[in-house]
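**Q** Need coordinates for the below:
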Amino acid sequence: MRYKYVPSSGNLSIAWFKAFKHINKYGRTSPLIIRIKDIPKDISNLEDSSVRDIFDDFLNRKGQSSINTVANTIFPWSLWNPKKERKVLYKRHFRITPSIKSCNPNKFGHYFRRMIGFNTSYNDTKYSDDFINQIEHVIDTYRSGTHRHSALQIGIFDPDRDHSKSRQKGFPCLHQIAINSHGPNGKDGLGITGFYAKQLILKKAYGNYLGLCRLGYFLARELNMDFVQMNCVISEADINKSIFKKNDRDKLYKRINSLDIYNLHTI
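**A** Below you'll find the predicted structure:
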């Protein structure tokens, strides 16, 4: 298997397309490392809408979750009101659990729930301050003056619940998130790194990168920093070929490549 490092400056769509191009050509890759630096201050400038619209249409025709649905499992952007205290976000998220479960059959939960309520059952619908809220820990720890990187981590994988001999489980592929402050007291901004055991480059990757970036924007705002870099380290990246046939993948590639945005054909 090949190793691949994918750098990109300020554009999530281009970073994902580079990764897709590589894996569509070479197949399974270990590891795959994505880095998006120089992230724009306005999240609306993070993506290229033409690329995203084409890919979302492709996913819809294949009966797969939209980019936004996948991203929301990491950070539910539409539930966050920056003008209100963070606890409002947490309460909203727990309150809509039945709706989340109705469109997500995964009985083990999902990523944001593990971040704000690691010790909770997926059946819980009411938030409590007694929950293990790792996001609050990171924010409170940093604000208290402790900036060591080993303290600024969010764990997803739970050995008690997730160690299994099941051949197919699907969750959690994301097992850890690390937050980094760059420069003295975060002067040069905040970076976020997600670590994946497995990532399917068409089914989940774009939404994964977007979810991590949304979480980065949220944390940076709460810590009074600029969000400047997203890294994603994937132990193994691949394509689910039973769903995404080569002919379909090649058509998708040609359609996006024909946009000639940022000279896509040269990457």
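
**Q** Every contact and neighbour count from this point should use C-alpha atoms.
**A** Will do.

**Q** Report the separation between Lys18 and Ile36.
**A** 12 Å (CA to CA, to the nearest Å).

**Q** More neighbours: which of these two?
**A** Using other CA atoms under 10 Å, the more surrounded residue of Lys18 and Ile36 is Ile36, with 24 against 19.

**Q** Am I right that the more buried one is in a helix?
**A** No - using DSSP: H, G, I helix; E, B strand; the rest coil, the secondary structure at Ile36 is strand, not a helix.

**Q** so who does it touch?
**A** Applying CA atoms under 8 Å, 6 or more residues apart in numbering to Ile36 gives the contacts Pro7, Ser8, Ser9, Gly10, Asn11, Leu12, Ala15, Gln229, Met230, Asn231.

**Q** Check His110 too.
**A** His110 makes contact with Thr73, Ile74, Phe171, Pro172, according to CA under 8 Å, 6+ apart.

**Q** ok, it to Val228 distance?
**A** Taking CA to CA, one finds His110 at 26 Å from Val228.

**Q** For stretch 66-82, measure first residue to last.
**A** Note: stretch 66-82 ends 24 Å apart using CA to CA.

**Q** To compare against the first, here's the next sequence to fold:
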Amino acid sequence: MTKLLPATIGPLLVNETNLSRAWAKIFLHILDHSGHEITPLVLSLTGFDNDGAPKQEENLYAALDKLLSSKKQRTIEDVAYTIFPQRMWKIANGDRAKLFALYRDAFPRYQAMNPKGNNRGLYFERLISYGRGRCEGNQLEWIISQFNSRPGVRRSMFQASVFDPERDHIPDAQLQFPCLQQISFEPTPEGLVINAFYATQQVLVKAYGNYLGIAQLGAFIAHEMKTKLVRMNVTVGIAKVMDLSRNSPDMLPLIAAARECIASEK
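**A** Predicted structure coming up:
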């Protein structure tokens, strides 16, 4: 039987135009309440530039990245890269077929570099190499090609799965992957909306990179659909901060940066 942890925090909706402020509000909401879990969390983000990049605050980003590095956790960029390989997209120079080929070639090396963390796959790998389905399992290629092939394509077609019961319904006590279960894309007259659902999410060590990676994925899909990214919605069943030490000296700079980030909104 699953052990239920006490003092969960009720639902939270964060509607923001700045990614750093959005993350800071989520983090501080947990920090300022008893308990360490928000159940559920809904983030809705707008304010993207013409290239689909979200607004961010440098001080908050740097403070979080410094803490993650000190704890030997993946950096924000590294977490984002698991969802969308932004650096590789730049190398591909706007050629999505080249992007997909480069990533497939590189994926065995990514697994070898972190066999424990990546042995079951990575998010972008599941999206373009699911193992079965149309376009040889490349769900993103199917979505883009169907959208571009003809007008009036049903909107329910534009969704991609990460979680796979055949591979992921296993009895392990802990499983790092996949927490992100599904992504959908909604073309609107104003632009593209990307939606993502997480069963659970680690706010301190993963969430910021998760949000950045989803935004970058949305910008990529918008580019290929010849539109712009206008909104990102992320729903999290359980958003949690594990081993939260509110008065730990190494946490104080991040807490200060988060509060400063929120204060800058006023």
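
**Q** Could you identify the most distant pair in the contacts of His110 of the first structure?
**A** Within those, Ile74 and Phe171 form the most distant pair, 12.6 Å apart (CA to CA).

**Q** Of those two, give the one with the bigger neighbour count.
**A** With neighbours defined as other CA under 10 Å, Ile74 of the first structure and Phe171 compare such that Ile74 has more, 24 against 17.

**Q** what about the strands in the stretch 101-250 of the second structure?
**A** Counting by DSSP state E, counting those that start in this stretch, one finds strands in the stretch 101-250 of the second structure at the ranges 159-161, 180-187, 192-202, 229-240.

**Q** what span of the first structure lines up against the first one?
**A** It stands for strand 159-161 of the second structure. On the basis of TM-score structural alignment, strand 159-161 of the second structure is assigned to residues 153-155 in the first structure.

**Q** Asn59 of the second structure maps to what in the first structure?
**A** With TM-score structural alignment as the criterion, Asn59 of the second structure matches Ser50.

**Q** Pull the number of nearby residues for its match.
**A** A count of nearby residues for Ser50 of the first structure, using other CA under 10 Å, gives 13.

**Q** Mind listing what's buried along the helix or strand containing it?
**A** Assigned by DSSP states H and E, Ser50 of the first structure belongs to helix 49-61. Buried residues in helix 49-61 of the first structure, defined by neighbour count with 16 or more other CA atoms under 10 Å: Val51, Arg52, Phe55, Asp56, Phe58, Leu59.

**Q** Could you export these to a markdown table, including columns for distance to Ser150 of the first structure?
**A** Formatted as a markdown table, those follow (distance: CA to CA, whole Å):
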| residue | distance to Ser150 of the first structure |
| --- | --- |
| Val51 | 36 |
| Arg52 | 35 |
| Phe55 | 36 |
| Asp56 | 37 |
| Phe58 | 40 |
| Leu59 | 37 |
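
**Q** List just the nearest of those residues to His149 of the first structure.
**A** Distances from His149 of the first structure to the buried residues of helix 49-61 of the first structure, taken by CA to CA, are shortest for Arg52, at 33.1 Å.

**Q** before we move on, back to that, after the helix holding Ser50 of the first structure, next one along is what?
**A** For helix 49-61 of the first structure, the succeeding helix or strand toward the C-terminus, using DSSP H and E, is helix 67-74.

**Q** okay, that next one sits on what stretch of the second structure?
**A** By TM-score structural alignment, helix 67-74 of the first structure lines up with residues 76-83 in the second structure.

**Q** tell me the average deviation of the matching stretch from the first structure after fitting.
**A** On superposition with the first structure, the mean distance recorded for stretch 76-83 of the second structure (mean CA distance after the TM-score superposition for the first structure) is 0.4 Å.

**Q** Show residues contacting that stretch.
**A** 65, 122-124, 206, 208-214, 217.

**Q** Select, from the residues you listed, the two members most distant in space.
**A** Farthest pair in these, by CA to CA: Asp65 and Phe124, 22.1 Å.

**Q** what's the offset of stretch 221-229 of the first structure from the middle of its chain?
**A** Centroid displacement of stretch 221-229 of the first structure relative to its chain, using CA atoms, centre = their mean, to the nearest Å, is 17 Å.

**Q** corresponding residues in the second structure for it?
**A** Under the criterion TM-score structural alignment, stretch 221-229 of the first structure matches residues 223-231.

**Q** Start and end of that stretch, how far apart?
**A** Using CA to CA, the end-to-end distance of stretch 223-231 of the second structure comes out at 14 Å.

**Q** Now that stretch: buried residues?
**A** His223, Glu224, Met225, Thr227, Lys228, Leu229, Val230, Arg231.

**Q** before we move on, back to that, which stretch among the strands of the stretch 101-250 of the second structure is buried most, on average?
**A** When the strands of the stretch 101-250 of the second structure are scored by mean count of other CA atoms under 10 Å, the highest mean neighbour count falls to strand 229-240 (a mean of 23).

**Q** other SSEs contacting the following helix or strand past that strand?
**A** Later in the chain than strand 229-240 of the second structure, the nearest helix or strand by DSSP H and E is helix 252-263. The helices and strands touching helix 252-263 of the second structure, judged by 3 or more CA pairs under 8 Å, 6 or more residues apart in numbering; DSSP states H and E, are helix 19-31, helix 58-70.

**Q** now the equivalent of Lys240 of the second structure over in the first structure: how far from Arg2 of the first structure?
**A** Mapped onto the first structure by TM-score structural alignment, Lys240 of the second structure lines up with Asp238. Distance, Asp238 of the first structure to Arg2 of the first structure, using CA to CA: 11 Å.
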